[in-house]
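# the following block contains a protein sequence and its predicted model.
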Amino acid sequence: MVEGGSESQAWIDDEFAASRFSDVRLGRRLRQLVTQMAGAVGGPIPLACQDWANTKAAYRFLSNSEVVSHGVV
């Protein structure tokens, strides 16, 4: 988990407050994935996710056609 959990979670919530998905579960998954990735910055997704179920969920999220980035610099 990320150090300073509540502070990190507040930052994640602020950063992704404008993200909109057709299904609220995608927004929850995005926040969970960012939290996991923050715990393993620079590492591969399987390392950050720590188990097969979370790794598979991360790849499923990233390949979902409903998940698109707009205006990412």
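Everything's here; your move.
# rest of the way, CA atoms for contacts and neighbours
OK.
# before we move on, which element is the residue nearest to residue 52 when sequence neighbours are not counted in?
With sequence-adjacent residues excluded and distances taken as Cα to Cα, 6 or more residues apart in numbering, residue 52 is closest to residue 46, at 7.4 Å. Taking DSSP states H and E as the criterion, residue 46 maps to helix 45-49.
# now do that helix: which elements does it pack against?
When contacts are defined as 3 or more Cα pairs under 8 Å, 6 or more residues apart in numbering; DSSP states H and E, helix 45-49 packs onto helix 24-38, helix 52-63.
# could you look over those and pick the most buried one?
Counting by mean count of other Cα atoms under 10 Å, helix 24-38 has the highest mean neighbour count of the helices and strands packed on helix 45-49, with a mean of 16.
# okay, now the residue nearest to residue 52: neighbour count?
Using other Cα atoms under 10 Å, residue 46 has 17 other residues around it.
# try this one next to it:
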Amino acid sequence: MTMNWAEEEMQTADLGDERLNVRVAKVLERLGAHPGSSIPAACRGWAETMAAYRFFDNEKATFETVLTPHRDATLQRMECCPVVLLVQDTTEFD
């Protein structure tokens, strides 16, 4: 079974509870697939939506604990590149 990008990046997630470590990958996969959508629109059904809200309501799910594995994976990918471009586009459509 192959892992998706969220599962792969979140392998090092340590939120102090294995269930939260699994949930963070699922939540990030859904939100990453639909970055402009609300949580209910990105999730697959009411149960998954409520699970996402419970995850974000958990005191162990802080900005740091959620972002650290992604930051670590990004830095690891950057190590093999002689040049890394950090491009930002602030274009908006209305």
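Received it, and whenever you're ready, just let me know what you need. From a predicted model like this one, the values you see are computed outputs, not experimental measurements.
# the helix holding residue 46 of the first structure vs the second structure, average offset?
Compared with the second structure after the fit, helix 45-49 of the first structure shows a mean deviation of 0.5 Å (mean Cα distance after the TM-score superposition for the first structure).
# what's the counterpart of the residue nearest to residue 52 of the first structure in the second structure?
The equivalent of residue 46 of the first structure in the second structure is residue 40 (alignment by TM-score structural alignment).
# any idea how far that match is from residue 64 of the second structure?
The spacing between residue 40 of the second structure and residue 64 of the second structure, counted by Cα to Cα, to the nearest Å, is 24 Å.
# so what's the residue most central in space within the second structure closest to, chain neighbours aside?
By Cα atoms, centre = their mean, the second structure has its centre lying nearest to residue 28, at 3.1 Å. Using Cα to Cα, 6+ apart and skipping the chain neighbours, the partner closest in space to residue 28 of the second structure is residue 6 (6.2 Å).
# which ones are touching that neighbour?
Neighbouring residues of residue 6 of the second structure by Cα atoms under 8 Å, 6 or more residues apart in numbering: 25-26, 28-29.
# which SSE is it in?
Element membership for residue 6 of the second structure (DSSP H and E) is helix 5-9.
# centre of the chain to that helix, how far?
8 Å (Cα atoms, centre = their mean, to the nearest Å).
# and stretch 18-25 of the second structure, by the same measure?
For stretch 18-25 of the second structure, the separation from the chain centroid amounts to 11 Å (computed by Cα atoms, centre = their mean).
# mean shift of that stretch relative to the first structure?
Taken over the aligned residues, the distance from stretch 18-25 of the second structure to the first structure averages 0.5 Å (mean Cα distance after the TM-score superposition for the first structure).
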